[in-house]
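J.: got a predicted structure plus its sequence, pasted below:
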Amino acid sequence: MKIRELEPEKLEQAANMLKAIAHPMRIAILGYLEDGKKLTVTEIHELLKIEQSTTSHHLGILKDKGVLSSKREGKNTYYYLKHCSLSNIVDCISNCTQG
C-alpha cells in the first residue's frame, strides 16, 4: 500500500507513531525490542542506564501512540513491539545514519 492511498485518519495515526518514536531513548527502546523480544521496565531501564521513572514515561508514550503493547505475567509487565514491522524503522534509521 502506498502512503497516498491511506485515509486521513490512518495518516494521522502514522504521524503520531513517528512523533512518539522521534526521541533518542525511544529509538533505543525499539532497538532492544527487535526480533520479537519482550522486556520489563526494569530490564529496559538497566539497558538504557536511565532512571526507571524516565523509562516508564517513554514506554507510556510509545504504548499510548500504538507503537508498543504490553502483557502482564505475574508481577511483571512485558513490553514488545505492537507490529513487528516497526523494527524496519530502526533498520532504516541505522542505515541512514551510517557514513
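T.: Perfect, thanks for sending it.
J.: okay, CA-based contacts and neighbour counts for the rest of this
T.: Will do.
J.: centre-most residue in this protein?
T.: Nearest to the centroid of the C-alpha atoms of the chain, with distances taken as CA atoms, centre = their mean, sits Leu30, at 4.3 Å.
J.: confirm for me that it is in contact with Leu81.
T.: Yes. Using CA atoms under 8 Å, Leu30 is in contact with Leu81, at 7.3 Å.
J.: got another one to weigh against that:
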Amino acid sequence: MDNLQVRIDKKKLEKAAYVLKCLAHPMRISIIDLLEQRNRLTVTQLQEVLKIEQSLLSHHLINMRDKGIVSTHREGKYIYYSLTDTTLTEIINLINRGKAF
C-alpha cells in the first residue's frame, strides 16, 4: 500500500467524467462509431443509418458539440460533423471486443 497513489491529475479526471457523462447514451456511442468509420457525416447521413427523427439526432449532436466531442464544418447547404478527438473511439473498440463490459 505504500506505493499506491492516484496516477491521474484531478483536472483530467474531471474532464473525463464530463465527457463520459455525455457519452453515456447508446445513440451517442453509435454516432461516435459512425464518425469513426467515415471521418465526417451530415445529419441526413447519420439519420439514414440510425433511423431516428432528425430533431432527436440534432439534440444529441448539439449536446456532443457543446461538450467538445464533435465539431461542425459547413460546405454549402451541408453541415458535416466529425470527431474532435479520435481517442474516444478506443472506448467503442473496447465495447465491441467485449472487454469493457
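T.: Yep, that arrived. Nothing here was measured: the structure is a model prediction, and the numbers come from that model.
J.: give me the TM-score for this pair.
T.: Comparison of the two superposed chains (TM-score structural alignment, normalised by the length of the first structure) gives a TM-score of 0.85, and 96 aligned residues with a CA RMSD of 2.1 Å.
J.: from Glu5 of the first structure, how far out is the residue nearest to the centre of the first structure?
T.: 27 Å (CA to CA, to the nearest Å).
J.: do Glu34 of the first structure as well
T.: 28 Å.
J.: next, count neighbours for the nearest residue to Asn76 of the first structure once chain neighbours are set aside.
T.: Closest residue to Asn76 of the first structure apart from its sequence neighbours, by CA to CA, 6 or more residues apart in numbering: Thr40 at 6.6 Å. Thr40 of the first structure: 17 surrounding residues under other CA atoms under 10 Å.
J.: could you list every residue that touches Leu30 of the first structure?
T.: 81, 86-87, 90 (CA atoms under 8 Å, 6 or more residues apart in numbering).
J.: related to what we said a few turns ago, now for the residue nearest to the centre of the first structure: what does it line up with in the second structure?
T.: Matched to the second structure by TM-score structural alignment, Leu30 of the first structure sits across from Ile32.
J.: repeat for Ile44 of the first structure
T.: Using TM-score structural alignment, Ile44 of the first structure sits opposite Leu46 in the second structure.
J.: what helix or strand is Lys63 of the first structure on?
T.: Lys63 of the first structure belongs to helix 52-64 when assigned by DSSP states H and E.
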